[in-house]
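A.B. asks: This is a predicted model, with the sequence first.
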Amino acid sequence: MASIKKRGEYQWRVRVEKINRATGLVHKESATHNTKAEAMNWAKGVEAALAEGRYNDTRVIDSTYLRELIERYKKNVSPKKLGSKQEIVRLEKWLKSDLADRIVSRCTARDFADYIEKRRGDVSKRGGHVAEQTIKLEIIAISNVFEIARKDWGYKELENPTRDISKPKGSGMREVRIEPKNWERIADILRKCRNPQYIVIAEFAIETGMRQDELFRMCWKDVDLLGRKVIVEGKDTSTTGQRKKRTVPLSMRAIELLQSLPRSINGSDPIFQVARKTSADGLSRAFTGACKAIGLEGGCFHSTRHEAASRMAPHYPMLTLMKIFGWKTPAMAARYYHASDEELLAGIDRMQQLVAQSA
């Protein structure tokens, strides 16, 4: 609200104060004019500029540490995402870095480029170098923090320094397949685990291509055994917490696996945690250990999704396959579909048969 006072015969003092509701800061502007009309026009112009965000008020970003934004994002945004656990782990990594104690307005692209180079020199838990995909996901996580702060939290003057760096390319096509001969050996190892659900979940994953998080969220109310389908809540990268749903068809083997499991009275209970508490971490360790035991280098639980995509791809149109797996672009599908040599030869044989029949 503008305050105008006459200070002399030809002096009108005008003062404008406006609260930035997003940050809680009060923006103050003042000036002196020869007439009251000039003072009123100036005040209207300032108020309009403040309302439209055309005044550069950097006080809030000059007094905020990156740690504060990360903590706020971790508390209010990450829990609404399907992959919240993984993102929080990446944010914890940032909280341990020196950049966390830097004023956000002083964070530069060079800082994050240096972070990438430093991470490339770190040793992973497995003993090798940190994977490019791991570093890429860490950069994406901190970039999301900057973007949400800028768009939703009133930090309009905040720049996202990660926009101006060359990001790691990450993983390309997933080439590790769990072909039938490998699956039988992995299955034998999983059957010997203390938790009998490991083998069921792993085989169900290959039959459906569902992500691990989706499998552990799946409830009986989501399953239609007669219609042979399951409604899956997919990934959500927004702040609304409303995940997109998709329909995944169930093979006869997938139906058999579900029917072999105990069923709770409450349809909202997770299917794979009815009989006993089954953890995603425990399943991942068991599956990765089984892959190592048979010499399948690079194999992990997510390889089941790759195998499912490679098996389904020859039988579905691209757009249908994208809907089943929850992919947004054909490029994402290309990362997962990897035909074996036998499948390529079989395709050539089918083509030759069709040509011969049409001749």
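C.D. replies: Everything's here; your move.

A.B. asks: all contacts plus neighbour counts: C-alpha atoms, from now on.
C.D. replies: Noted.

A.B. asks: how about the helix or strand containing residue 115: buried residues?
C.D. replies: Element membership for residue 115, per DSSP states H and E: helix 109-121. Neighbour counts over helix 109-121 (16 or more other Cα atoms under 10 Å) mark 109, 112-113, 115-116, 119-120 as buried.

A.B. asks: Check stretch 138-147 too.
C.D. replies: Buried residues in stretch 138-147 (16+ other Cα under 10 Å): 138-139, 141-147.

A.B. asks: what does stretch 291-310 give?
C.D. replies: Buried, per 16+ other Cα under 10 Å, within stretch 291-310: 291, 296, 299-310.

A.B. asks: Just those: which are in helices?
C.D. replies: Under the assignment DSSP state H, the buried residues of stretch 291-310 contribute 291, 303-310 to helices.

A.B. asks: Contacts for the helix of greatest length in the chain, please.
C.D. replies: Identified as the longest helix of the chain according to DSSP H is helix 132-152. Contacts to helix 132-152, defined as Cα atoms under 8 Å, 6 or more residues apart in numbering, come from residues 69-70, 73, 87, 90-91, 94, 116, 119-120, 155-160, 162-163, 167-171.

A.B. asks: try 7 Å this time
C.D. replies: Residues from elsewhere that reach helix 132-152, judged by Cα atoms under 7 Å, 6 or more residues apart in numbering: 69-70, 73, 87, 90-91, 116, 119, 155-156, 158, 160, 162, 167-171.

A.B. asks: returning to that earlier point: what angle separates the helix holding residue 115 from helix 132-152?
C.D. replies: Relative orientation of helix 109-121 versus helix 132-152 (axes from the mean of the first three to the mean of the last three Cα atoms, to 10 degrees): 150 degrees.

A.B. asks: hey, where'd the strands end up in this protein?
C.D. replies: If DSSP state E is used as the criterion, the strands of the chain fall at 2-8, 11-19, 26-33, 223-224, 229-233, 245-249.

A.B. asks: most packed of these?
C.D. replies: For the strands of the chain, the largest average neighbour count (mean count of other Cα atoms under 10 Å) is found in strand 229-233, namely a mean of 20.

A.B. asks: next up, a second structure to put side by side with the first:
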Amino acid sequence: MMHETKEMTLGEGLILYRQKISILKKGYVQESYRIASLLKSRHASKKMRDFRSPDIATIRDERLAQINSRTGTCISPSTVRLEMSLLSNLFDVGRIEWGVCDSNPVTNVRKPKAAPGRDRRLTAREERQILRYCHAHPTADLYVLVVLAIETAMRQGELLKLEWEHINLQRRIAHLPDTKNGSKRDVPLSLKARDALIQLGAKTKGQVFSYTANGLKSAWRIMLQRLGIEDLHFHDLRHEACSRLFELGTLDIMEIAAISGHKSLAMLKRYTHLKAAKLVKKLEGNKHRGQQVVISHLVPYPAVANQTPAGVVVRVLDFEGIVGRGATAEQALQSAQDALLRHLMVSLRDKRPIPAPDQYLEQVDDSEIIMLDPLCLSTAQGTPTGLTLF
């Protein structure tokens, strides 16, 4: 007697897949969103057994042409690639375990080209703006979350699931018993990360943070809007942390992978975008190291000039109290240049930290900014050369 052939539509298969397969995954919530999108397709009512490769290609092309209601732009190739991977897994399960199709029609269909990995780095000014905002935020968790993300390279989900019983402040270790890739790991805490945790008031047990994923997403979005920072994701802090670990120059790639939790070194490379400024120092090696240290700090800094009843005042924006005054603009600029040079040299002598240019938080019209070079020469009339508009 012939066995009855099972029939199942794509929509029914997706729903069953969500109930039986997706529910077991750490990325269940994200995969549920992808399934919900595919269930809206006009192909959801078609039987899985009747799908051929051209049908999958049509779904791919239709999705690529759709507009994302949230962003107002086309659905990203990365999103469609993930949906195609989901469909491929569904058809494999349907063929092997459920007997509702005879082959996997996704196998031979081209996936959209993967978008290049994000290389967004956090600028010094953005970091200062964000930390100042978070420090003043009524929820202390936000500041500590940002500090830990930058200092430890932990994922957002790992941070939000941190428990006090897994944190050893004395040894400066945070234990992660359950991570995205399924393995546990211990994350070293820098002094800055440890001190940030202590500010919360260390406990013996319970969740470290009260934020949910949606709550943090909302707080992050509101903060960026108020600060006027564009195109910065919370996950970019992990990019930044990994890049900084490489830039230390004291850790090899396997040690960094142990900290960040990357199983694939290729993936770790995608997260790491070294700053060219760090590489310049390596090019010189140990030659003239003292000279390199001095010259690297004697660079132009942004300043603004204002006319007052008493004359012209020039303020260097990255420093408190570095001001030049004069009856004319030329005299005020020369005075500010001398004050800047003197401050930089005294700071180097006393081994005090010197901020890199363009870290000021003051709101200034870019058109009014001038770049003040501490090493520029003066003309016979006293006007500094090398003074350029920002």
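C.D. replies: That came in fine, so what should we check first? Predicted model only: the values in this text are computed from it and were never measured.

A.B. asks: Tell me the residue in the first structure aligned with residue 24 of the second structure.
C.D. replies: In the first structure, the residue paired with residue 24 of the second structure according to TM-score structural alignment is residue 80.

A.B. asks: What span of the first structure is the longest strand that the second structure contains aligned with?
C.D. replies: Using DSSP E, we find that the single longest strand of the second structure is strand 301-308. Across the first structure, nothing matches strand 301-308 of the second structure (TM-score structural alignment).

A.B. asks: Give me the buried positions along the next helix-or-strand element following that strand.
C.D. replies: Using DSSP H and E, the helix or strand that follows strand 301-308 of the second structure in sequence is strand 311-316. Residues of strand 311-316 of the second structure classed as buried by neighbour count (16+ other Cα under 10 Å): 312-316.

A.B. asks: now, which of these sits nearest residue 284 of the second structure?
C.D. replies: Residue 284 of the second structure lies nearest to residue 316 out of those, by Cα to Cα, at 30.1 Å.

A.B. asks: Tell me who's in contact with residue 164 of the first structure.
C.D. replies: Counting by Cα under 7 Å, 6+ apart, residue 164 of the first structure touches residue 109.

A.B. asks: Tell me the counterpart of it in the second structure.
C.D. replies: Aligning on TM-score structural alignment places residue 164 of the first structure opposite residue 108 in the second structure.

A.B. asks: gap between that match and residue 56 of the second structure?
C.D. replies: Separation of residue 108 of the second structure from residue 56 of the second structure (Cα to Cα, to the nearest Å): 10 Å.

A.B. asks: same thing with residue 182 of the second structure?
C.D. replies: According to Cα to Cα, residue 182 of the second structure and residue 56 of the second structure sit 31 Å apart.

A.B. asks: likewise residue 137 of the second structure?
C.D. replies: Applying Cα to Cα, the value for residue 137 of the second structure to residue 56 of the second structure is 48 Å.

A.B. asks: And residue 151 of the second structure, by the same measure?
C.D. replies: To residue 56 of the second structure, residue 151 of the second structure is 43 Å away according to Cα to Cα.

A.B. asks: Residue 6 of the second structure too?
C.D. replies: Residue 6 of the second structure is 21 Å from residue 56 of the second structure, by Cα to Cα.

A.B. asks: In contact with the most centrally placed residue in the second structure, which residues?
C.D. replies: Nearest to the mean C-alpha position of the second structure, counting by Cα atoms, centre = their mean, stands residue 236 at 0.8 Å. Applying Cα under 7 Å, 6+ apart to residue 236 of the second structure gives the contacts residue 120.

A.B. asks: what does it align to in the first structure?
C.D. replies: With TM-score structural alignment defining the correspondence, residue 236 of the second structure maps onto residue 303 in the first structure.

A.B. asks: again, but for residue 277 of the second structure
C.D. replies: Checking TM-score structural alignment: residue 277 of the second structure goes with residue 342.

A.B. asks: Ok, residue 207 of the second structure next?
C.D. replies: Aligning on TM-score structural alignment places residue 207 of the second structure opposite residue 270 in the first structure.

A.B. asks: Grab the nearest non-local neighbour of residue 323 of the second structure.
C.D. replies: Closest residue to residue 323 of the second structure apart from its sequence neighbours, by Cα to Cα, 6 or more residues apart in numbering: residue 315 at 4.7 Å.

A.B. asks: Return the distance of the one you found relative to residue 302 of the second structure.
C.D. replies: Residue 315 of the second structure sits 9 Å away from residue 302 of the second structure, taking Cα to Cα as the criterion.

A.B. asks: What ranges does the stretch 51-200 of the first structure have for its helices?
C.D. replies: 66-76, 84-95, 109-121, 132-152, 180-191, 197-208 (DSSP state H, counting those that start in this stretch).

A.B. asks: ditto for the stretch 251-359 of the first structure
C.D. replies: 252-259, 280-293, 303-312, 318-325, 330-336, 341-358.

A.B. asks: Would you tell me which of those gets closest to residue 6 of the first structure?
C.D. replies: Closest to residue 6 of the first structure of those is helix 330-336 (Cα to Cα; 67.1 Å).

A.B. asks: Can you tell me what sits against the closest one?
C.D. replies: If you take Cα under 7 Å, 6+ apart as the criterion, helix 330-336 of the first structure is touched by 172-174, 306, 309-310, 322, 327.

A.B. asks: who touches whatever residue of the first structure lines up with residue 157 of the second structure in this structure?
C.D. replies: Counting by TM-score structural alignment, residue 157 of the second structure lines up with residue 213 in the first structure. Under the criterion of Cα under 7 Å, 6+ apart, residue 213 of the first structure has no contact partners.

A.B. asks: With adjacent residues omitted, what lies nearest to the counterpart of residue 219 of the second structure in the first structure?
C.D. replies: Under the alignment (TM-score structural alignment), residue 219 of the second structure pairs with residue 286 in the first structure. Using Cα to Cα, 6+ apart and skipping the chain neighbours, the partner closest in space to residue 286 of the first structure is residue 190 (7.2 Å).

A.B. asks: okay, now the one you found: neighbour count?
C.D. replies: Using other Cα atoms under 10 Å, residue 190 of the first structure has 22 other residues around it.

A.B. asks: mind checking how far the residue of the second structure positioned farthest from its centre is from residue 68 of the second structure?
C.D. replies: For the second structure, the largest distance from the centre (Cα atoms, centre = their mean) belongs to residue 1, which lies 61.3 Å off. With distances taken as Cα to Cα, residue 1 of the second structure is found 51 Å from residue 68 of the second structure.
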